[in-house]
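*Asks:* quick one: sequence and predicted model below, then my questions.
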Amino acid sequence: MKHSGLLRKGRISLKNHFYSITLVAYKRDNKFTSLTVNRLITKEMKYIEIQGAAKTIAFVIMPNHIHWLIQLGDKQTLSEVVKSFKGRCSKSIRDNTNIKQLWQRNYYDHLIRDEEDLINNARYIIANPLRENIVKSVALYPYWDCIYLNERK
């Protein structure tokens, strides 16, 4: 990433706030297409949650990137959570597949401003496979989840 330092400019880490994060595969290769790899990734998301570092609100694992909406806990900064997640995923996937380099450096983040922004980001994340014309219905895409799935308004 030529201007990766710009991604960190203005980044703040606020405990218990919501963030939308985008993590990109190394060289934008389609590394996230197998059930094995994607199960390992979701396992590490769950581990971050068990640690109390962040709670997953929604995610979608696309073939070459991941959108992850979280509520940051009070134990780690946003950068520490992402670093831990990427490191644990890299090790797990290296140990269980032939993938050697998993991630591009850095990540994109967006601090969620309010409840409307939170809901809009969750919808954006879940609809990603539709916008990319991977499936005709999100119900046909296996690599996503959202805590709002079972909520009724």
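*Replies:* Cool, got the structure.
*Asks:* when you work out contacts or count neighbours from here on, use the C-alpha atoms and nothing else.
*Replies:* OK.
*Asks:* are we agreed that Lys86 is in a helix?
*Replies:* Yes - according to DSSP: H, G, I helix; E, B strand; the rest coil, Lys86 belongs to a helix.
*Asks:* this is the other structure I want to compare:
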Amino acid sequence: MEGQGNHRLRRGRYSEPGRLYLLTTATQNRAPLFRNLLFARAVIQQLQISDEKGMCRSLAWVLMPDHLHWLIELGTDSLGSLMCAFKSRSSCALYQAGAERQHIWQRGYHDRALRRDEDVRAAARYIVANPIRAGLVRRAGDYPHWDCVWL
């Protein structure tokens, strides 16, 4: 049964302000919506708004055709509030940009807390290299939908 264990994943989820998290979320049915430049830019703007609102500080992210990897330092909001607000705002922005009015994102998201002593830059490099591993480009600089504070 789909989603049967999802509530168990959320049960132990703890949000700690100032903590580093690697977040991953996918589009509904892994639809490659972000091959469309206008749609990708609408979502990227919502990442920036999350930063501007103080919900998080984005350290690195890559928007793949059907999912997002996002390395953040969490602000005062919870992970759940951050992701709910981001998904809601980005869905509305996508509808305004012409996306079909249907569920944009899969329910839930994956999160991994990073320790301060972990090599955070290595995690950021891993995120930015996703388009290369997926065979979309040969060099990270050739892919248009990513950013990293260290590069």
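*Replies:* Structure's in. What do you need? Here the structure is a predicted model, which means the values were calculated and not measured.
*Asks:* show me which positions of stretch 50-63 of structure 1 end up buried.
*Replies:* For stretch 50-63 of structure 1, burial by neighbour count (16 or more other CA atoms under 10 Å) applies to Ala53, Ala54, Lys55, Thr56, Ile57, Ala58, Phe59, Val60, Ile61, Met62, Pro63.
*Asks:* what ranges do the helices span in structure 2?
*Replies:* 6-11, 37-52, 79-96, 120-128, 130-133 (DSSP state H).
*Asks:* mind putting the ones you listed into CSV with distance to Gln106 of structure 2?
*Replies:* Compiled in CSV, these are given as follows (distance: least, CA to CA, whole Å):
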stretch, distance to Gln106 of structure 2
helix 6-11, 12
helix 37-52, 15
helix 79-96, 10
helix 120-128, 20
helix 130-133, 20
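*Asks:* quick one: closest of these to Arg19 of structure 2.
*Replies:* Nearest of the helices of structure 2 to Arg19 of structure 2, taken as CA to CA: helix 79-96 at 10.4 Å.
*Asks:* name the residues that touch that closest one?
*Replies:* 15, 39, 42-43, 46-47, 50, 55-56, 101, 103-105, 109 (CA atoms under 8 Å, 6 or more residues apart in numbering).
*Asks:* nearest to Val128 of structure 2, of those residues?
*Replies:* Leu47 (15.6 Å).
*Asks:* among the helices of structure 2, which is nearest Leu71 of structure 2?
*Replies:* helix 120-128 (7.0 Å).
*Asks:* after superposition, how close is that closest one to structure 1?
*Replies:* The superposed helix 120-128 of structure 2 is, by mean CA distance after the TM-score superposition for structure 1, a mean 1.2 Å from where its aligned residues fall in structure 1.
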